[in-house]
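*Asks:* The following comprises the amino acid sequence and a computationally predicted model.
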Amino acid sequence: MKLIKLDAIDSTNDFLKALSSQDELNNFTMVTAENQTKGKGQMGAKWESESGKNLIMSVLVKDFLCDIEKVFNMSVVVSLAVLEALKSLSVPNLSIKWPNDIMSYNKKIGGILIENTIKSDGRIMSVVGLGLNVNQENFEHLPHASSLKVICNREFDKDSLPFLIIEKMKERIEVWETNSAFFWEEYFNSLFRKGVPMPFNNLHDKNFMGIIKGVSPVGKLQVLLEDDSVAEFEIKEIQMLY
């Protein structure tokens, strides 16, 4: 796989999207950066990272998604690949906070942003961005955040992490057609706070209690409400209070 290493960039996702529009890049072309000045999270949220301490990467994935109604399959593949890679490094108590936050215990250690482009011939190209807190130790103004180093009390080789994660992604993509139901079940079972009564906040700034039951095929969070009905929520329509 091709690796492009940058010292600083506004956004590795934006850089890779621009590059892929001008050139026929190989599948799994990867971009990493030591510093990202305009890192993005879901729905335009800002992602901040201490320079040189963390993994900031984007990878181009082609020839996997073929149906715009099933783009959340990529989220399933990527989040599970990250969890598998981190488990192999003995990072404890890992889970996925819907849709794409990587958690250890109740702390966020990473976030995934997937941006899809539909080509004129109908092909779907995905740029998968990952920010992973690796060796950063100061989270003074981020009470819900942590890093691999803080949690495991040791330094990690952040330069080897991208290759480990990409290999796990490729392995799952190669067998997706025959294992998709199993992977979806694995994603469900890895959800942060699944099956536990907990408070949420909605778009109208109202709090309510609910229990996470799963995720729909198009990526909506399914929550069992107090009246025993199940509601589905889009990204940013609901916030977990924990």
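*Replies:* Sure thing, it's come through.
*Asks:* For the rest of this, base every contact and every neighbour count on C-alpha atoms.
*Replies:* Noted.
*Asks:* what's near enough to touch residue 57?
*Replies:* Going by CA atoms under 8 Å, 6 or more residues apart in numbering, residue 57 touches 12, 13, 30, 31, 32, 33, 129, 130, 131, 162.
*Asks:* Apply 10 Å and report the result again.
*Replies:* Residue 57 makes contact with 3-6, 11-13, 16, 30-34, 36, 112, 128-132, 162, according to CA atoms under 10 Å, 6 or more residues apart in numbering.
*Asks:* Can you tell me how far it is from residue 13?
*Replies:* Distance of residue 57 to residue 13, computed by CA to CA, to the nearest Å: 8 Å.
*Asks:* Against that first model, consider the following:
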Amino acid sequence: MNLTTKDEILSRFLNANNEPISGQQLADEFGISRTAIWKHLQTLQDEGYTFETIKKKGYLLTTTPDRVDPARITSYLETARLGHTIRYFEEITSTQTFAHELVRNGAIDGTVVVAESQSAGKGRMARPWESTKGKGIWMTIIIRPNVLPHQAPQFTLIAAVAVVNAIKSLHKSINPEIKWPNDILIDGKKCTGILTEMIAEMDGVQALLIGIGINVNQQKEDFPEELQNIATSLSIEANEKLNRAKLIATTLKYLEKYIDLYLQVGFEPIKTLWEEFSGTIGKRIKATTLREVVEGMAIGITSDGVLEVKVDDGEIKRIYSADIEIEKPI
């Protein structure tokens, strides 16, 4: 794990099973002075963690704020690669933009960029993404799979399946559905967007940047007025506050699982899962592409992840990229 000393100290407390740890023990473990340990604890307290001093026993962690810092994520992590290097920010322009810089500087497979807020979050087609501070998950995962450029769009669908599984495994009362190609909805309202960008050369993919934005703990008033009827959060739907760090770790677990499955046996099992979770298949849709507007019944996706739409004259059209509007029954 690539943690700072401060995060490693926090990790010790998170894994201490509510038992105090002596300052001398920490100093011995980390090879630094007790004064340095105290300074790290002061920094953690400035970030919202609180410690109680237990006489002759040491420090006891008593309050953990809702943060997505590396130590919190790592305490739940169950992956072999993803999330073992985490770059964390209180605020950033965009995790996706910073991930591009990291790739140019040789970032390893599985590196995660995560922030409490973004000032210029990126959505699909260069649209802005609202990133409320401390309420959602705003992250980009850098992966370096041995695939060809035409396979890159399938990773958006893989990520969608991973996010749905993570949500459902932690919060069984929530029923998310995937809207092709990159949104996750709950009762027709958007809670998650996924943006996959590719850095490639002629002979293959150097890296894929999978950006995932999840509305987690927002309440209705946290959304701009124009979004309140079309956006939602997991907290609104579950009627409780959720653990963002645990959801990140669980998403990474499923993402790694399905990436490995895809690389081993291909897209077919992912396709089956995607269609099972789809809120698009079997619905009448309007697909607005750069060239035309296609209206008809969404009947499935191809083995490449392309959406198939049966239009009114019976012809089946393939949609590679579009804005999708699911038409409501009259």
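*Replies:* Structure's in. What do you need? Since the structure is predicted, the reported quantities are computational estimates derived from the model, not experimental observations.
*Asks:* who touches both of residue 57 and residue 13 of structure 1?
*Replies:* Shared contacts of residue 57 of structure 1 and residue 13, counting by CA under 10 Å, 6+ apart, come down to 31, 32, 128, 129, 130.
*Asks:* Top of those residues by number of neighbours, please.
*Replies:* Using other CA atoms under 10 Å as the neighbour criterion, residue 130 leads those with 29 neighbours.
*Asks:* isn't it right up against residue 33?
*Replies:* No. The criterion here is CA atoms under 10 Å, and residue 130 of structure 1 misses it with residue 33 at 11.1 Å.
*Asks:* okay, and the common contacts of these two?
*Replies:* Residues touching both residue 130 of structure 1 and residue 33 (CA under 10 Å, 6+ apart) are 12, 55, 56, 57, 58.
*Asks:* now for the first one: what does it line up with in structure 2?
*Replies:* Residue 12 of structure 1 maps onto residue 95 in structure 2, with residues paired by TM-score structural alignment.
*Asks:* again with the third one
*Replies:* For residue 56 of structure 1, the equivalent position in structure 2 is taken to be residue 138, counting by TM-score structural alignment.
*Asks:* Return the residues in contact with its match.
*Replies:* Taking CA under 10 Å, 6+ apart as the test, what residue 138 of structure 2 contacts is 68, 92, 94-96, 113-118, 121, 129-132, 193, 211-215, 248.
*Asks:* Sort out for me which of these are in helices.
*Replies:* 95, 96, 248 (DSSP state H).
*Asks:* if I pick the alignment partner in structure 2 of residue 72 of structure 1, what's in contact with it?
*Replies:* The alignment partner of residue 72 of structure 1 in structure 2, by TM-score structural alignment, is residue 153. Residues in contact with residue 153 of structure 2 (CA under 10 Å, 6+ apart) are 181, 182, 195, 196, 197, 198, 208, 304, 305, 306, 320, 321.
*Asks:* Show me just the buried residues among those.
*Replies:* Among the contacts of residue 153 of structure 2, those classed as buried by 16 or more other CA atoms under 10 Å are 181, 182, 195, 196, 197, 198, 208, 305, 306.
*Asks:* just the residues you listed now: which is nearest residue 231 of structure 2?
*Replies:* residue 182 (14.7 Å; CA to CA).
*Asks:* follow-up on the earlier one: farthest pair within the shared contacts of residue 130 and residue 33 of structure 1?
*Replies:* Farthest-apart pair in these is 12 and 55; separation 11.3 Å (CA to CA).
*Asks:* Which one's more surrounded, these two?
*Replies:* residue 12 (29 against 26).
*Asks:* buried ones in stretch 201-216 of structure 1?
*Replies:* Buried, per 16+ other CA under 10 Å, within stretch 201-216 of structure 1: 210, 211, 212, 213, 214, 215.
*Asks:* so how far is the first residue of stretch 5-21 of structure 1 from its last?
*Replies:* From start residue to end residue, stretch 5-21 of structure 1 stretches across 19 Å - CA to CA.
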